[in-house]
Every structure is written in C-alpha cells, then in structure tokens.
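S.K.: Mind folding the following:
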Amino acid sequence: MDYTRLDIRLGQDLVKLVAGVDEFKGRWDALKTLAPDRLQSLRKVATIESIGSSTRIEGAKLTDAQVETLLTNLKTQSFQTRDEQEVAGYAEAMDLVFQAWDDMAVTENHIRQLHKTLLRHSTKDERHRGGYKTLDNHVVAFGPDGEELGVVFATASPFDTPREMEALVAWTQKAIREEALHPLLIIAVFIVQFLAIHPFQDGNGRLSRVLTTLMLLRAGYAYVPYASLESVVEENKGQYYNALRRTQKTLAEEPDWEPWIGFFLRALKKQASVLAARVADEDMREKSQQRLHPLSQQILELFHDANRLTLSQVVKLTNANRNTVKVRMRELVASGHISQHGKARATWYELERART
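M.R.: Prediction:
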C-alpha cells in the first residue's frame, strides 16, 4: 500500500463516534472516583474477559471462569493443552503492556517482543516465536467437516513481509509524531494493515488485539484496562471479520476504510458504555455498603481478597456467631452484593460484580 496517498474521510456518523469515545476519555478522570480496591476489581474482571474473549475468537474453548482459575496458578502451573498455553501467553503479553506501555513505542522490535511473549508457552510455535513468517499463511475458509474450501484473503508473502512491516511501522510512527490523523484512525489503519500483512506464522489475531491496547494506552485512553474491548469483538465476531475483509480487499487500489473504521469505533464506543455502566453500578454498591451493618461490611471486605467463600470460612474469619453470619449473608445476597451457588454443604458465595 502507498501510504503517501492515504486519505481518510469520515461520514458524520463516524465523526460522532470519534467524538463520543473522546468525550468518555475526558470524563474518565471524573469517573474513576471509586476506592482503589474497587478499581482493581474492575480491572481484574476486564482482564479475565479480555484474555478469555481474545483466545476464544481464535478457537480456544476456555470459559472466563476457567481462565480465572488458570490465572490464579499462572506462576506455578504447567500448561498441557493448546488452549491453556494460549491463555497463559496472552495474559503475560497483556501484563507486559500494562506494566511498560509508556516505554513501548510501536517499533518492529517491540512487536516481535510481544509476539514472543504471546507464544511463550505454545510448544507448537517454539520455532517461530518473535520471527516473521517463512511460509504463506493466507486466510482460508473451512467447511463443516474441516475441509479447506479456498483462500478468503491472500496475505503478504514471506518475502514481502519485512518490507511491508517496515513501511507500516514507519508510517505509523510518522503519523503519530506529526498528528497527521486522529489517534483512533491511526490505530484503526495500523490494525487492518497489520492483519492484511499477517506478518507472523501464527498468533496475528491475538497480537493485533494486544497491540490495540498498547496503542490506545499510548494515545491517552487510560480507561482501557478497566473494560474489555476483546469481549465486544467476541460478541460481534461475524461483523468483525466481515468489516476486516471488506476493507482489506480494497487496500491494493482505492481503500474503502468505512467498514473497518466503523466497526472499530463502534466497538470502542461500546467498551466505554460498558465501563460507564459498571462504574455507576460500583458507585451505587459503595453507597449501599456504607449503610450496611458493620458485620456485613466486614464480610464484604473478605471477598476482596478471595474469589469465593463458604459460610464456614466466613464464620471462621469473622469469629462471629454462625446464625448471625447466616442472617447477614442472606441480606447480602438479597441486596445483590454477593451471589450464592450450590446447595446445602456445597454452598459457596462470590461477589456479584465478578460475574457482570
């Protein structure tokens, strides 16, 4: 693609979407008035959703609950299945972005570093972690029985990939530096081009979503870690692939940016809406908690340090009368602060917001 001829003109609807996302970006400082532990809880939920959704988009089967369990044992567990390896790698790549985004400009070295981290636990991908592809990896369609139906989209050849990646990164750095386009448009162009090149043998889709988070953080969208963009994409997977293909098929001649940029901006708007609703919900919970019985407040604090608790565990930790704890737990369930699972002796509880 000739980046010197790149021209993006947005219709009124897309201009409004950009303005809406930027408006939320400006409101975030006022919205993030929750206590640090509640912000941390929002971030934890969003991280689990992001990891689960991004890997499921590419065919993994682990649920968010299974992802959460796996992440709890991330440092000590060996990962036997392909799904577990992909989840562990995605978690570590996202953690690297969250920890070091301010020092990670969009360079080929950083892109390779993130790819290497992403596939760190994938035994099948050991030979090509962090290296550009050496074999064609065109996007193909498969039938219901797994038979290949044909090429849907021809990606860059292994020979052309280094040159095309160099050109894409150079354009991106220049556009950011010179503010040639709105930051959201720069990110959208980068992602659709990155996926058209498909520079790595495997992991391109997952890496594109890690890079999206990195670029949004570097562009000042500080709320990104607290709501999952990946889950929005997963919920609209068909539209996601359709928008990508419609734009990618036009890139060689006169690019039609509207399908992809429209999807990308609507996904960002939905992400912001989800976060705004969750912050409002947390505000209500916090105000409600201030009116709770002291023992009920004590019980809720226990759940900030534990994913789930049983009645016996709560009794032991609070050193309160068992019948009194039962009453308070029923009140917390009725008020929506915690949820109850199982029956009889197998009953356990968790914070209700962990499932939102």
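
S.K.: only C-alpha atoms for contact and neighbour calcs from this point on.
M.R.: OK.

S.K.: Would you tell me which strand is longest in the protein?
M.R.: Across the chain, the longest stretch assigned as strand under DSSP state E is strand 148-153.

S.K.: Show me how far that one is from its chain's centre.
M.R.: 28 Å (C-alpha atoms, centre = their mean, to the nearest Å).

S.K.: Show me the contact partners of it.
M.R.: By C-alpha atoms under 8 Å, 6 or more residues apart in numbering, the residues outside strand 148-153 that reach it are His138, Val139, Val140, Ala141, Phe142, Gly143, Arg245, Lys249.

S.K.: Please point out which parts of that strand sit buried.
M.R.: By neighbour count on 16 or more other C-alpha atoms under 10 Å, the buried set for strand 148-153 is empty.

S.K.: which of the residues in the helix or strand following that strand are buried?
M.R.: Counting by DSSP states H and E, the next helix or strand C-terminal to strand 148-153 is helix 161-178. Within helix 161-178, the residues that count as buried by 16+ other C-alpha under 10 Å are Thr161, Pro162, Glu164, Met165, Leu168, Val169, Trp171, Thr172, Ile176.

S.K.: got the contact list for the fifth one?
M.R.: Remark: with contacts taken as C-alpha under 8 Å, 6+ apart, Leu168 is in contact with Phe190, Gln193, Phe194.

S.K.: another one to check against the first:
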Amino acid sequence: MLQFEYGKVLQRLMMPGVVSAIGDVREHRGRQELYKSLQPAVLDRLCEVAKIQGTGASNRIENISTSEVRLRELMERKVKPANRDEREIAGYRYVLDTIHESHDSIPITPGVILQLHRDLYRFQDVSFAGRWKDSDNTIAERTEDGSMVARFVPTSAAATPSAVERICDEYARWSKGATYDPLLVSLIFVFDFVSIHPFADGNGRMSRLLMLLLSYRSGYDVGKYVSIEAEIERTKTTYYEALAASSPRWAQGESDYAPFVTYLLGVMTACYRDLDERVSLLSSSAKGEDVLRAYFAGLTGTVTKRQIMDDNPTLSRRTVERVLQRLQAEGAVKKVGAARATAYQRIDQGEVS
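M.R.: Prediction:
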C-alpha cells in the first residue's frame, strides 16, 4: 500500500519554481490584510459575489448547471431546487457556507470529510452520501476515435479508508510546523485526495471545497473574495494537464507533485491580482463612467449587466445602465442577445459593429 510521507514530498518541492510561486502568493496575501481594514464593505460585497460565481463554476466543471437567474435565487434561498442539477448546486452552497462561517473550527479528519460529503448531497436521496466508495473506480478519458481509456487508477475501495486517514494524519503533522508553509501541505493533501478518489461521486467538487477550507485555515483566504473555482474553470485545460503530469507513479510513492502544486499556486496568485485590481479600482476617486471604461478595456468575451454589477459592487444599477447607454452610443460597447440573454461586449478599435 502507498505510504504517504509528506516530509519527503515537501523536501522535493523546495525547487526554484515552487519557491517562487509560493513567494508570490505570500506577497499578495500581505496586501490583502490592508484591504480588510480599509475596505470592509467592499470585501463583504465581493464575498457574496465569489460564493455565487464559485458555486456556479465548480458545478459547471462537472456538467451541472442552471440559469444565471436560478443560480442567484438558489444562492439567496429564494427558491427551492427544481431538479437534480439544482439540488446538487444547493448542496454545494450549503457546504460552502459552512466553510466560510466555520473554517477555523473544522478539523481535517476522515469523519469531517464524510460529513461534508453527506452535506453535499443533503438535498438528494442517494445511498452513497457520506460514505466511502464501495467499489473500485477508474478515471477515464475519451480518445479521438471515441473510445474510453483509463487515464488513472485511484486507490482501491478496500484501501480508501486507511488512505484518507493517513493523509489526514500527515496534514495534521506537517501543517502545524514552522519549516514549511501550511499552504504547500494543503495542496499536497488536495492532490492526494483527488488521486485517492474516495467517493462514488462528488470527488471533484469535494476537492475544490477542501482546497478552500485548507487554504483558509492556512491564512490564505483570497477565495472568499475572488472565486478560485471560477479561475480553475477558466483554466480547466491546464488543470487537467497539471493533474496528468503529477499522476504518474503516484501509487508507488514517486509522483512529481510540482506541476499540480505550481498550477494551483498560479491560480491563487491570479485571484490575488484580480482582488488587487478590484480594490484599487473601487478605492479610487474615479467616477462610475471611468470605472466601467477601465472595466471594459480589460474585458474578454461578453458580460451580463448582473455580472458587471457583481464585478463593480460600489456602482448602482442606475449608474451601470446610464454608462452602458453612453458606451453603446459611442460605439465602444455593443449589446448582444435579447431579454434574459442580453449581454455586452467591447468593440475593438477598427471593428465594424
């Protein structure tokens, strides 16, 4: 059976690329502490937006979705789940709320992980909720000819309980020491969790929820204000590439954790940079028009009015609507779609609208 030895893994991770990446995250975290005292109202608003975006993104990665309106209503508990996808989304919201409210008092133990998994399915009647897998599973991928091939074989069902207990023990041992940053220990844990694949269903969403929980416990809580799940969804191809690069010989205890760990550190750095930009923009004395001009200048793709307001929480609906009209009249922004599908897109210089 695989013996998890985080001390050896952490030693191997002390390479220039990983050390530089963790240094970037630490630097950004230092600035975030200033934001908490200077802009508490802004951060509260960003927190609510990140919950909505994170829940939507983490579920979409697993092909679970609903409309933007229904997602927001489910997050605000204004409606009850109407189908299986919405019940899955409501369960994710419930666990995410638990993590946001109580992360420092949630121990990392097999029992707690089982409880969180049970809560993930609290709106569904499924027999596997809160239980380790009872049969072996395989992570497969579809080839160009349409056939399915095994990409990775996780830990057997029989060995899963002891494997999860072992990584929890290793996390407890190494996350409390002063030698290594607890965030690195957390990312090793997340990779091992994904590789063990301990549940019949819900492993991907559980891994992202656990990443948030462990990063908050490590003092890195950017995910409260900018959705880490959304950044993973945006870079999903790179995520799977990093996972594949770190997977070979994992069962033999010879895996290279660096690609996966470096990728997730990059995700966190991207979220911190996004937070820097948002707080800087919101803290400036710029008028609403200037804020939205700068916002569209950096925009790729389309965005709804609701998303514009989420990304610029200090602007009123009236201001957003007024500036959108002006930008459209100038030919800087164009409207696409209609009714509930209405969105807005920047018009690049020289483009014919």
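
S.K.: quick one: TM-score?
M.R.: Once superposed, chain against chain, the TM-score is 0.78 (TM-score structural alignment, normalised by the length of structure 2); 311 aligned residues with a C-alpha RMSD of 3.4 Å.

S.K.: for Arg118 of structure 2, what are its contacts?
M.R.: Taking C-alpha under 8 Å, 6+ apart as the test, what Arg118 of structure 2 contacts is Ala129, Gly130, Arg131.

S.K.: Residue in structure 1 paired with it?
M.R.: Counting by TM-score structural alignment, Arg118 of structure 2 lines up with Lys116 in structure 1.

S.K.: how close does that match get to Gly52 of structure 1?
M.R.: Separation of Lys116 of structure 1 from Gly52 of structure 1 (C-alpha to C-alpha, to the nearest Å) stands at 19 Å.

S.K.: about what we covered before: Val153 of structure 2: which of the contacts of Arg118 of structure 2 is nearest?
M.R.: Proximity of the contacts of Arg118 of structure 2 to Val153 of structure 2 (C-alpha to C-alpha) peaks at Arg131, which lies at 19.6 Å.

S.K.: Not counting its neighbours along the chain, what's nearest the closest one?
M.R.: Leu114 (6.3 Å; C-alpha to C-alpha, 6 or more residues apart in numbering).

S.K.: In contact with the one you found, which residues are there?
M.R.: Going by C-alpha under 8 Å, 6+ apart, Leu114 of structure 2 touches Gly130, Arg131, Trp132.

S.K.: Now the closest residue to the first one other than its chain neighbours: which helix or strand?
M.R.: Once flanking residues are discounted, Gly130 of structure 2 sits nearest to Arg118: 3.9 Å by C-alpha to C-alpha, 6+ apart. With elements taken from DSSP H and E, the one containing Arg118 of structure 2 is helix 110-120.

S.K.: Then Tyr220 of structure 2?
M.R.: Secondary structure (DSSP H and E) places Tyr220 of structure 2 outside all helices and strands.

S.K.: That one: how many residues sit nearby?
M.R.: Other residues near Tyr220 of structure 2 number 22, with proximity taken as other C-alpha atoms under 10 Å.

S.K.: So what does Tyr180 of structure 2 match up with in structure 1?
M.R.: Match for Tyr180 of structure 2 (TM-score structural alignment): Leu181.

S.K.: and its match, what does it touch?
M.R.: Residues counted as contacts of Leu181 of structure 1 (C-alpha under 8 Å, 6+ apart) are Ala175.

S.K.: same check, this time on Asn137 of structure 1
M.R.: By C-alpha under 8 Å, 6+ apart, the neighbours of Asn137 of structure 1 are Thr155, His198, Gln201.

S.K.: just Leu46 of structure 2 next, same as before
M.R.: Contacts of Leu46 of structure 2 were listed using C-alpha under 8 Å, 6+ apart, and they are Lys224, Tyr225, Val226, Asp310, Asp311, Pro313.

S.K.: Please report the distance of it from Gly288 of structure 2.
M.R.: In terms of C-alpha to C-alpha, Leu46 of structure 2 sits 18 Å off from Gly288 of structure 2.

S.K.: same check, this time on Glu73 of structure 2
M.R.: To Gly288 of structure 2, Glu73 of structure 2 is 27 Å away according to C-alpha to C-alpha.

S.K.: Likewise for Ile308 of structure 2?
M.R.: Ile308 of structure 2 sits 12 Å away from Gly288 of structure 2, going by C-alpha to C-alpha.

S.K.: Then Arg70 of structure 2?
M.R.: 28 Å.
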